[in-house]
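*Asks:* The amino acid sequence is not available; the structure is as follows:
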């Protein structure tokens, strides 16, 4: 029986070779706000490993008053276009698709980052994580930022990308949508339809700038999971409004809010303290309520869960983002019948540390130019002695053996594992 994860899939004119993707994230490899060599090599490794779609640019900023707070890309300038063109050539040359996430942080920005401009938002509601008190947007701010989204989409199109997604949850579009952050008395606040108005203007500008031969997605919260915010039914109603306008091609579903540390750690990017795929069931319910394809990522770390999500009709594309950080060749191993050789993601969240995208299980991640994931044979076979059978010693022995050397591993204890054994108690 064929593997549902390896079945092809299409949206508009864009064909995906399988159902496995990586969602956008701020990988920490940008250079002055641009996706340089290390950034591109990091994503190219996933494309080489067989992934269908790699998204990049977690929270790429469209305007100067949405500053880089966690090392995002800057798509608010034409300087980015040649970087994107080279990036697209590399990813497409490996048979994968490439998209960028664009956004305006709104109140989630910091007034002391970038050019020290005031943060802006639909209303003067303080952001609890970054602590900014935003300026309430006037009509000039609204028009200016809508145009900035369109200009950013145009740059991505000229850069040869297959599409973009605009982020709502916790960011400016989502701040307009949520009654917890939108207290405006004008035509952009109050009723649900009014709160959709800014986002609808953004997607209209994006579609006008990018045309119909370009995918446009909505990184969309399906339930804010907090009192005073958007509940599931409201999110479904909003989604149908955006579908009816005809400017978007897919939803990339997320759960919860990101304006607190606990919200980020539990709702948006759950780690090892959370169960696997904690939001898959509600996202599956959301998919049954909408007509557009639905993507999703939240600790879908193993093949069995990913396969269940696709086979059960819960998702159209399954995002194994951190699993791809642990093993960017995950898909290739699946094609080759080597599922048992996939390096597992255990949710340690090292990849979200200040040193990201480092991985507990893969020293080569983020260092592709210096440490190849595929270890080549050495020109001359040597005898290698490794003292210590902890994680470092085991990895050194593995790499030396793959290089073709004669390896001897010595460990004083009666079991291999070192400090991993202590952590497992």
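*Replies:* Nice, I can see it. Quick caveat, the model's predicted, so the values are computed rather than measured.
*Asks:* going forward, measure contacts and count neighbours with C-alpha atoms only.
*Replies:* Noted.
*Asks:* hang on, residue 88 in a helix?
*Replies:* Yes - the assignment for residue 88 is a helix, going by DSSP: H, G, I helix; E, B strand; the rest coil.
*Asks:* what about it, how many neighbours?
*Replies:* The number of residues packed near residue 88 is 23, by other C-alpha atoms under 10 Å.
*Asks:* isn't it right next to residue 98, touching?
*Replies:* Yes - the pair residue 88 / residue 98 is scored as a contact, 6.6 Å apart, by C-alpha atoms under 8 Å.
*Asks:* For the stretch 151-300 of the chain, just list every one of the strands.
*Replies:* Secondary structure of the stretch 151-300 of the chain (DSSP state E, counting those that start in this stretch): strands at 163-167, 215-221, 250-254, 294-296.
*Asks:* Need the winner for burial among those.
*Replies:* Burial among those, expressed as mean neighbours by mean count of other C-alpha atoms under 10 Å, is greatest for strand 294-296, which shows a mean of 27.
*Asks:* and the comparison structure, right after this:
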């Protein structure tokens, strides 16, 4: 038996959980037709195999037809969900993990033009900023109907064999009743706290009547909205005590804050550069006040913090949800004494930001997450050892080196710089984003354990590569900024990289033309504006920085809006001309023959990168596959077996930005899916 607090079992009612680590409810947007099918099941089973005690599915499963999901959620109002949930639950149980599911009615936190185009409803007409729908004020027959919908959904989940359910309150319909900001109903549903809680207790009683007292039921809710006019901490403690005293719930899952706006959501679920475990002490206060089983998750990315949460008695179960997206094998590695092998969550929030834009949740630097059916989390050894030569030690190159080394190959990496990292080195110069260095640091540590040979300060040409007598060559040379996008004046502008690297000092009146919409322009604006300079960000898009996405935008805006920063959308930089010691920038529009001018002292252009591909094209005619990639095999996880030049001595591939400007996830995914079968 281990003395590690995290590895101690925990008994919740009749259920014994094998340790104190859980995955809290979240929606990775993997359902198909509203059902948790193969991709969804494989995602949770992978984590069950590796030892997590409890995996909480859905975030949240919808109980009613008029609660249409906006993140491709599970539809718990359909009878067919029982069979799919049973498959998932049975397979997780086979590996020793408990399974629960979170149920909800979204209330106003959805849109009327989703699903069946039914009206959004809430206890008031107040619109939620995030989803923009003006709700119908809920009626008595709506309340009766939805109470039954909750009970029906809970009964379906019990039939599927799950170990329990959790009701989602915060931001959703249950809490919309709780908060004075979103409930202007008269008694018996509005007014006093007891009236505002009445709907929740009616739902809980209906579930108990249908599922029995032995079925585990919990509630995830905010005990402090941290919002003027909303529920206070004091009121939250009263609610917590009432939930405990009701005898209707078995655990409390605590958050702090509100999620109706992007900034609010980001404070509830903090991203990189924000404090780790910011609400842990608050959750501990609720546990101390109630003496009731308490769960919590909010940026608890590392084992040390999780261990402290349990050892200090702040929590009974600690959620490491995004951490398990980065590495599903956390518990196994703790048990095996391999904590230093845990792939770190870097808080990039690529996972959540993608679902809020309608995509699937993927981890920025673990491309196997969400692709468990085709991509491995553990790399098997190859049947025969090969010599693999990689050029470039950015994220694509070091991932290729790691995977090749795990396969058992002899790996040599050439890098022109004096250290690894590529574009991530620029990103991490921003103190708020320095966690990104862990993407490279973890891979370098894994490579060192496997004996990968790195040759820094080496500009590799074709002869350098051929001297290693490779069987496989992977070009991961990345790209360089492309700024020659103007009709005139290209020589008068700098790239965002010039600012981020420190090669060019910020001006005092700066125009940033952002035609890529990624982090680089905003990072440059942040750095320049911090000097006191006036900054204008101009983009031809109808919104700025569309590739940065909602939650990552929040820290930038909190800096830029308090400084002298202007955002100008739907205008394009056409030309720059020198005028004395200043620059005259001419703007045009894609919407018509319109012109505007700006007089500034510095112009920055962010227009992505162009591949550094000279080495690739030098090597291409000597390669066995002539650089060709079988896209069908690449997309389905199959083997690459293209032969176009039988006399070639090696196969040649290029990955990441050496192909085209994309992002870190794309670069690492390129490497994994190409190299996993070498």
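*Replies:* On my side now, so go ahead. None of the values given here were measured: they were computed from a predicted structure.
*Asks:* Can you pull the TM-score for these?
*Replies:* Here the TM-score for the pair of chains, by TM-score structural alignment, normalised by the length of the first structure, is 0.98; 424 aligned residues with a C-alpha RMSD of 1.1 Å.
*Asks:* shared neighbours of residue 88 and residue 98 of the first structure, anything?
*Replies:* Common contact partners of residue 88 of the first structure and residue 98 (C-alpha atoms under 8 Å, 6 or more residues apart in numbering): residue 161.
*Asks:* tell me, stretch 379-398 of the second structure lands on which residues of the first structure?
*Replies:* Aligned by TM-score structural alignment, stretch 379-398 of the second structure corresponds to residues 375-394 of the first structure.
*Asks:* so can I have TSV of the strands of the stretch 151-300 of the first structure showing distance to residue 361 of the first structure?
*Replies:* Supplementary listing: the strands of the stretch 151-300 of the first structure in TSV, determined by distance: least, C-alpha to C-alpha, whole Å:
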stretch	distance to residue 361 of the first structure
strand 163-167	30
strand 215-221	29
strand 250-254	26
strand 294-296	23
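*Asks:* what's the spacing between stretch 37-44 of the first structure and its chain's center?
*Replies:* Counting by C-alpha atoms, centre = their mean, to the nearest Å, stretch 37-44 of the first structure is centred 15 Å from the centre of its parent chain.
*Asks:* Tell me which helix or strand the residue most central in space within the second structure sits in.
*Replies:* With distances taken as C-alpha atoms, centre = their mean, the second structure has residue 351 as the residue nearest its mean C-alpha position (1.9 Å). With elements delineated by DSSP states H and E, residue 351 of the second structure resides in helix 350-356, which encompasses its position.
*Asks:* which helices and strands sit right next to the helix or strand that comes right after that helix?
*Replies:* On the C-terminal side of helix 350-356 of the second structure, the closest following helix or strand by DSSP H and E is strand 387-391. Packing partners of strand 387-391 of the second structure (3 or more C-alpha pairs under 8 Å, 6 or more residues apart in numbering; DSSP states H and E): helix 395-406, strand 410-414, strand 472-475.
*Asks:* Give me the mean deviation of strand 387-391 of the second structure from the first structure.
*Replies:* Once superposed with the first structure, the aligned residues differ from strand 387-391 of the second structure by a mean of 1.4 Å; criterion: mean C-alpha distance after the TM-score superposition for the first structure.
*Asks:* most neighbours per residue, which of the helices and strands packed on strand 387-391 of the second structure?
*Replies:* Across those, averaging neighbours per residue (mean count of other C-alpha under 10 Å) puts helix 395-406 on top, at a mean of 30.
*Asks:* Average offset of it relative to the first structure?
*Replies:* Once the two are superposed, helix 395-406 of the second structure sits an average of 0.9 Å from its aligned residues in the first structure (mean C-alpha distance after the TM-score superposition for the first structure).
*Asks:* do you know how far residue 115 of the first structure is from residue 69 of the first structure?
*Replies:* 12 Å (C-alpha to C-alpha, to the nearest Å).
*Asks:* hang on, the earlier thing: JSON lines for the helices and strands packed on strand 387-391 of the second structure, including distance to residue 573 of the second structure?
*Replies:* What follows is those, written out as JSON lines (distance: least, C-alpha to C-alpha, whole Å):
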{"stretch": "helix 395-406", "distance to residue 573 of the second structure": "32"}
{"stretch": "strand 410-414", "distance to residue 573 of the second structure": "38"}
{"stretch": "strand 472-475", "distance to residue 573 of the second structure": "34"}
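*Asks:* Select, out of these, the one closest to residue 305 of the second structure.
*Replies:* The closest approach between residue 305 of the second structure and any of these, judged by C-alpha to C-alpha, belongs to helix 395-406 at 26.9 Å.
*Asks:* Quick one: work out the angle between the closest one and strand 410-414.
*Replies:* Using axes from the mean of the first three to the mean of the last three C-alpha atoms, to 10 degrees, the direction of helix 395-406 of the second structure lies 160 degrees away from that of strand 410-414.
*Asks:* what's the distance between helix 395-406 of the second structure and the middle of its chain?
*Replies:* That offset, for helix 395-406 of the second structure, works out to 22 Å (C-alpha atoms, centre = their mean).
*Asks:* Strand 387-391 and that helix, what's the angle between them?
*Replies:* 170 degrees.
*Asks:* Who are the packing partners of helix 395-406 of the second structure?
*Replies:* In terms of contacts (3+ C-alpha pairs under 8 Å, 6+ apart), helix 395-406 of the second structure is packed against strand 387-391, strand 410-414, helix 437-449, strand 472-475, helix 664-675.
*Asks:* Sounds good, over and out.
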